[in-house]
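1. Could you look at this predicted model? Sequence included:
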Amino acid sequence: MTAQTTDSTAPDYRDSVFLPQTDFPMRAGLPQREPEWLARWERIGIYDRLRERAGDRPLFVLHDGPPYANGHLHIGHALNKVLKDFIVRSRQMMGHESRYVPGWDCHGLPIEWKIEEQYRAQGRDKDAVDVVEFRQECRRFAEGWVDIQREEFKRLGVTGKWDDPYLTMDYHAEAVIAAEFMKLLMNGSLYQGSKPVMWSPVEQTALAEAEVEYHDITSHQIWVAFPVVSQRDFAPLDGCMRTDLLGASVVIWTTTPWTIPQNRAVAYGPGIAYGLYDVTGKGAVLLADALAEQVFTAAKLEPDSWRRLRDVGADELASLVLAHPYRGIEGGAGEWDADIPVLPGDHVTEDAGTGFVHTAPSHGDDDYQLALKFGLVLTHNVLPDGSYRADLPVFGGQAILTADGKEGPANVSNIKALAGQGALFAKGKIKHSYPHSWRSKAPVIYRNTPQWFAAIDRELSDGMDDYGQTIRARALTSIDALVEWTPQTGRNRIHSMVENRPDWVLSRQRAWGVPLTCFTKRGARPDDADFLLRSHEVNTRILESFQEHGADAWYRDGFKERVLDGIVDPADYDQVTDVLDVWFDSGSTHAFVLRDRADGTPDGLADLYLEGTDQHRGWFQSSLLQACATRGRAPYRGVLTHGFTLDEKGMKMSKSLGNTTAPQEVIDQYGADILRLWVAQSDYTADLRIGKEILKGTADAYRRLRNTMRFMLGALDGFSDAERIDPAEMPELERWVLHRLAELDQRVREGYAAYDFQGVFRALFDFATGDLSALWFDIRKDSLYCDAPASTRRRAVRTVMDLLFHRLTLWLAPMLPFTCEDVWLSRLPSEDDSVHLHDFPATPAEWLDPALAAKWDALRRARRAVTAALELKRADKTIGASLEAAPVVHVEDAGLLAALRSVDFADVCITSAIQLSADPAPPEAFRLPEVPGIGVVFAQAPGQKCQRCWKILPDVGSHAHEASCARCDAVLAG
């Protein structure tokens, strides 16, 4: 029998080969099997068992940002919770007591809307329903979604205290939220002000900045002429009074024509150059010189139809008195007869417009600040539903925005009225970014309305001055000195937001939430010292009632009388009925979770908050401001942010576009571990893409990794401690694997600690599929299958396999909890054990051997040259397998040649033989450009094929066992 033929009469030694044996299936079947693991973990109580044996482990607490209890989970929820789970599990396995209490945000408008929709469908009038009954309907709705989302989160494999989560609507939580609010009442930061706030006409409530998102819209833009009617107290330097401005017009620009009826002033920039221009057919107008030509272009004027007459200085502008463009309008009833002053404003720029800013103090913050400075009167023309008050002349009852968020008639009516007054200098359309409610997706407006605010620049009388005396000062100090931001750009983002943000609008004109638990004195003004009732005894009574009955108690008949009785006369006080901004609810969670729960933290601080980048203006900021107001500093030591989820093309996901990826769909098709693996493979610090093709690639990577784990399990069949040998007795190749394990131990721990999950997974995946499957496993299959069980080499391989099992399985467990549980129990079956009950094993530092690693890096490069040469021979059918070859390898470098001779390089290259030569390589030798100094000359292996190990060797056929080599003959002999 030659090496190239097979004799059907040859002995069959297959039963004597030690092939891998494992019940670990090649096909994962994750969608079907994962629920079994979930049930098992719940049955054996893994989370609570870890807490029970905490001992003196250092504490690590990731505080959960509460999702809203309204609707099924989307892919962003999955990303967020999976990232949190990576951290919680890895910190636990690195020796911490790592706690995770999931929570839900349960109050707020979206839930109210759902109940109102149900009422409308039933023909019921919400306003006719008792407020407590309505609130209880909202509570039941939230409870239902909490239960649904809890199961969906658990299905992702997320560990945590699922049987006792925190809910912002729990009675204790509501009591604490009220208590935190009353700290603002007592420390002086709470005040009531009538000022413009972002208002949603659709939802009929004030909104905070965190509840607003920006989208491009196309708006009207108009240029409006305000006629100059007089000058006040102006003395020109030359003593010569000019009258050419009388009868001229100051031109303003705005994209909100509906605010013109509320105009009370025009602002100019003191540092801007202005001119008086004569315009054919329109008279004299005042404009900023830098913007004049743009204005005339917008008015579609010919270049020769206007000319500049002279400079107009700031002092002269300050003397001007204007008429409102609606002065004298038919049906105006004197509404707009008051003079309009021209006032200096630092907010006026030359970036766009005319250099003059239309000022409606009730509908913009800059306008409001100017009104405060110069004593302008605020208007109250716009009602909560976004329409003008019914008795407003000319425009009464007209909608700015309709109930469904569409543009009402108010803008067009104003444009027509201005044209009729001869005040419309130009008009057009403009596409620009505009604020929208993130809940209803409808545009919002600025509207003057009485609201309750937390003053972020007022000195607080609470004695917590270590990091500042105001909320803003404490917040900025926390950002800079007390919190670690990952990535660091998060610090810059939130710092600029806090540095420039206005006072916090706390009140909402809704029903489902924690009320503003305060009382106002009848007849007192908001700036009176006794306007707010400040009583520790009253506060205590409120909190006791909330602890027992929840915040519903505030709305029950007689509550005011019960809590005020014997302290003040209840008849002297009014009870506030607004509810708190839900961001105050979620911002207070540190108090009733971290501070109050037994599984909280001793100092009430979290080690980490983790959410999307949008939460710099959301939960990160509301928690920061709330805690700075009530405890003097940020409630967290670290903040980690992730990006958003996009489709495969990088587009924002949208149901209308049909490009969404639902977590449940991924789980049903692939299993939760594939979804988790997608997270692990992604750079979560940027926006993440997901879709069918990406998930196919993820599933392929999973299969490769699973095959590595399966081979490892099969190779360890029957291994026991009696087989184990010391590293000092091992061949170099096994000691090199130990070196790699020691390197990876450091990389894994540092990576998990730095939240670099992509880096951890990439290192482990490359090791598993490259160092192991493509090299070590490939080389050592011969030893595993064919060496005698007692041989040193085979024992070394299996010893290393065992060490590998305990590390690779545990290192991957935080990311692939289902698969690693399967791997663990496949080898170590137990009724009550789990991979998740174990820490990462300690890895001896003495396994590190840089010199050996450098040597094997060189050997691997040389091996690549040999395997590349043999691939060509396989391709042209000269050989069918590498064991049919016995190449000659010419090596120029003497050091490398010595290294190759110090090992069995034929085994390394998986050839039956190999000849190493220092002679120069002949011209026909194969060379690999990236491995210089090595030439490979192909030669077929001499001899016959061993029917047990398949090596082709000269001694085959010369032993007691026919058609075996010496090694196999000895094994067969026993």
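-> Good, I have the coordinates. Residues are numbered from 1 along each chain as shown.

2. Every contact and neighbour count from this point should use C-alpha atoms.
-> Noted.

3. What segments of the stretch 201-350 of the chain are helices?
-> 289-298, 314-318 (DSSP state H, counting those that start in this stretch).

4. dump the residue contacts of Asp683.
-> Counting by C-alpha atoms under 8 Å, 6 or more residues apart in numbering, Asp683 makes contact with Gln758.

5. For Asp919, which non-adjacent residue is spatially closest?
-> Once its chain neighbours are removed from consideration, Asp919 has its nearest residue in His890; the separation is 6.2 Å (C-alpha to C-alpha, 6 or more residues apart in numbering).

6. got it, and Glu180?
-> Distances taken as C-alpha to C-alpha, 6+ apart place Thr630 nearest to Glu180, at 6.5 Å, with adjacent residues excluded.

7. before we move on, what SS does Arg439 have?
-> Per DSSP: H, G, I helix; E, B strand; the rest coil, the local secondary structure of Arg439 is coil.

8. List the contacts of it.
-> Counting by C-alpha under 8 Å, 6+ apart, Arg439 touches 110, 211.

9. ok, Leu883 - contacts?
-> Applying C-alpha under 8 Å, 6+ apart to Leu883 gives the contacts 910-912, 941, 950-952.

10. Of those, grab the buried ones for ChimeraX.
-> Typed into ChimeraX, the line below selects the buried ones among the contacts of Leu883, using 16 or more other C-alpha atoms under 10 Å:
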select :910,911,912,941,950,951,952
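
11. Next one for the comparison:
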Amino acid sequence: MSESSPDPQDRYRETVFLPRTSFPMRGGLPIREPETLARWKASDLDQRIIEAGRGREVFTLHDGPPYANGHLHIGHALNKINKDVVNRAQRMSGKRVRYIPGWDCHGLPIEWRVEEEYRKAGKNKDAVPVLQFRAECREYARKWVDIQSAEFQRLGVQGEWHNRYATMDFSSEAAIVEEIGRFLLNGLLYRGLRPVMWSPVEKTALAEAEIEYHDITSTTIDVAFPVIADPTPDQALSGASAVIWTTTPWTIPANRALAYGPEITYAVIQVDDVAPESLVPLAARLLLAEDRVADFCKTSGILEHHVLSTFPGSALEGAICSHPLRGEGYDFDVPMLPGDFVTTDAGTGLVHLAPSHGQDDFVVTRAYGIEVPELVQDDGTYAPWVPLFAGVHVFKAADPVCAALTDALQRRIANGDAPAGLLARGSITHSYPHSWRSRKPIIFRATPQWFIRMDGEGHLRAKALDALKGVTFVPEIARNRLTSMVEQRPDWCISRQRAWGVPIAIFVHKASGEVLRDPEVMQRVVDAMREQGADVWYSADPARFLGPDRNPADYEQVFDIVDVWFESGSTHAFVLGQDGLNFPADLYLEGSDQHRGWFQASLLESVGTRGVSPFRALVTNGFVLDEQGRKMSKSLGNVIAPADVTDKLGADILRLWVVNSDTNEDLRIGNEILKQQGELYRRLRNTLRWLLGALDGFSPAEAVPFSELPELERYILHRLTELHALVRRGVETHQWVGVYPALHGFCTTDLSAFYFDVRKDAIYCDGVDSLRRRASRTVLDILHRALCTWLAPVLVFTAEEAWTARFEEGESVHLQAFLTPDAAWRDEALADRWTRLRGVRRVVTSELEAARRAGLIGASLEARVRLPLTEREAADFGDVDWAELAIVSQADVELLVNAPTIYLDGDGSEALPGISEPHGGPTVAEAQGQKCARCWKVLPEVGSHGAHPGLCLRCVDVVETRMPGMDGASA
């Protein structure tokens, strides 16, 4: 290099330790991530992870199976990424983690998809042999299991994908039937007639978890039931009719009783005047709750009335009415019964009871021995034996029911009898249950179904509630939700009237109606299914299961399939407790909707067959909404698909969104939010890149013992102990909210904006043997290992890239453990001192920025700072190299004798230390001297060395060490 070079800095460029790294500034994640997945597959990383965990304490997160139907949605991504973060963090904390992903493969949605193909081809599903239909359903599910598996892996989710479980595997189907058999043999399973949620469209019973609510407009009717038995002492009900109000006119044919509230005050009124359009006859005597009289008169067109008598509801005990359609095939008495569910919030304070179509109705009427009629068929039409309405669909029954009730009322009026029939008709918009698959309204319908008993023999409810007491909930408030659901749920209806699923493989004796409870029969069924799958129940001769001592002609073979929630709730039976997996599982983690779904089904199934909860802890995440807080919908155009994010931004961006969100609440996502996550990612990546560049050529021999580290390095190591405590808390509590935002804050505030900034000069310009440079690179090495491992559970691809940029590719970061800080690193007193120092520094840098804006200086190295300190401040901070800390060329401390010390933060508050304003803040001036051509500091000593007149003395020493032959003429 010639001395006459136009740029004197060029002479010394090779002596500066400029950062060098193969880790690029741009992530290029959509391209690099698939390449990384391919390398992991080629190196069999999943198996190496399994092998590395042998002999360690086991941690088991049991996977709640997603449904094998369609591409992944953003809720799938949220859930699986959450699970993956937990699993990876547990593994890097020293546990053996084997994650077995699973799929729910049976059920109605898959049936519907296959039936859609039939309809397109003009085929009748009922004409297709059941085994052929089941085979097509199986193939459909298998296709989507493979597709979803690939999509989950693209998200960076680590698991034993080759060893996944599926509810349609032969071994799984056998285990599910075995669990049904356990309930059969322990007496908790029974067949009974009671109302269940029924889909007329899908022609099957539904579980509560398969229900969603939408607003509909329903016809409302007020109906008069004549009193024919009056128990009141003064015959207050003589000639009166009880008035009910209902939003389901179609249930009137099933009416068998009326309910009153024993504590409610009732009134008998006489009608004195009505509007012309009113249906209510003059002089009618009507019974209803006193509090509802005014509203009823308004809606029914009663203009004037007077009260004949009032009395408590308890006085109605023993009252009997007649059905308003008596004489038309409904010739039975309608008793009035007490019901604690009756209120005066709406209606008339009297409730008509149709035990076939309501849970409360069923319970009350059965307690009094009243029959439960079967009037509605599986398609929602009235049965042929229903008077007046045979063949009518219940959702189209309002008009014919109202017409029949109107005719009845007219006949009663003509005969001078107490009113019986329709008194008023209206409409109401209200929330109503719908099937979440067909999006069509459902009904409550009493049909013979298979139930698991919640109370009585076995005491399943009480045992389940007791088991929950030992479960950890995250967040804790979720305990109330699951507990209340278990407390309130009716007996569990587990039967479905469909074809694609695991059959309730049970026999019923035809003559006696007794269920066959024979362990040997059940074992033969289980063994056959383990070998041939559930199809064997449809293809084999029943004699194969019943054995030689029973005649198949004497038994009914049950072909109902089991509720898919029972199936998924049974997965612990064929996944956990074997092959190194804990039972109970250490953790179940799903969305908050699973309190009524998988969490509850798993709890009841396990407690019912094993007496214990299948999980030690439950973690719940919220739902994903768009940026405006709306539910995602194709019609709104606000759907964010995981595949779109990975293709455009990369999986690590999506994973970063998950851990930066409060997953305990509902989350929001959209293009702007993802853009923000991209910015956060860029800062984290830049931190890793700077670390890697500054560590170029680092070797363990360069490391400085902790006892010899400067204060600043020991302070940074103390900060690592604080972050390690956060990570440990996340591992131990499964509560990760706030952990990764804290790591991001550390990278941007503590490192990039402070430590890296302060130590950049030493790392770039100090000599190789400089203690300051070696100490800093010692800490950078620790920081790199800590950040790569702490970020690895989330930024699975980026952390791997940053790790292999320093180490061999075979040494995956995902085979490493979290860095564990030395106990000596924790130093609260030192941390307090540096918190105050950073407060002072903020005041100085604020003045530097003001000087820069005013044009007094350009870069901070052009500045000289005068820092006034009181005696106490000087004692605390007098040994600090303020020029280095403030990144200026020169800094002078001015001692103020007898000045008060008032520590202030940089914003002027007294919460944190800083420079005391009463004695004046720092002042900024131009630094004196010349600019060093190598380190760019402005110092008076520059120019004092003859051979290197453009350098400061520190840089002269380094240059002559780095380039021994270099003099003033040539290098």
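-> Structure received. Model, not experiment: these values are computed from the prediction.

12. ok, back up a step: please say which position in the second structure the residue nearest to Glu180 of the first structure maps to.
-> In the second structure, the residue equivalent to Thr630 of the first structure is Thr609, according to TM-score structural alignment.

13. My read is that its match contacts Glu179, right?
-> Yes: between Thr609 of the second structure and Glu179 there is a contact under C-alpha atoms under 8 Å: 7.1 Å.

14. Give me the three-state assignment for Pro929 of the first structure.
-> Recorded secondary structure, Pro929 of the first structure: coil (three-state DSSP).

15. which residue in the second structure lines up with it?
-> With TM-score structural alignment as the matching criterion, the partner of Pro929 of the first structure in the second structure is Gly908.

16. Next one: that match relative to Val840 of the second structure, how far apart?
-> Taking C-alpha to C-alpha, to the nearest Å as the measure, Gly908 of the second structure and Val840 of the second structure are separated by 11 Å.

17. So between these two, which is more surrounded?
-> Set side by side, Gly908 of the second structure and Val840 show more neighbours around Val840, with 26 against 15, by other C-alpha atoms under 10 Å.

18. Name the nearest residue to that one, ignoring sequence neighbours.
-> The spatially closest residue to Val840 of the second structure, leaving aside those adjacent along the chain, is Gly914, at 4.1 Å (C-alpha to C-alpha, 6+ apart).

19. Give the aligned equivalent of Gln681 of the first structure in the second structure.
-> Per TM-score structural alignment, Gln681 of the first structure is aligned with Asn660.

20. for Gln451 of the first structure, same thing?
-> Under the alignment (TM-score structural alignment), Gln451 of the first structure pairs with Gln449 of the second structure.

21. returning to that earlier point: confirm for me that the match of Gln681 of the first structure is in contact with Pro741.
-> Yes: between Asn660 of the second structure and Pro741 there is a contact at 5.8 Å, judged by C-alpha under 8 Å.

22. Make a markdown table out of the helices of the stretch 201-350 of the first structure and add mean neighbour count and distance to Asp822 of the first structure.
-> Putting the helices of the stretch 201-350 of the first structure into a markdown table (neighbours: other C-alpha atoms under 10 Å; distance: least, C-alpha to C-alpha, whole Å) gives the following:
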| stretch | mean neighbour count | distance to Asp822 of the first structure |
| --- | --- | --- |
| helix 289-298 | 17 | 70 |
| helix 314-318 | 18 | 79 |
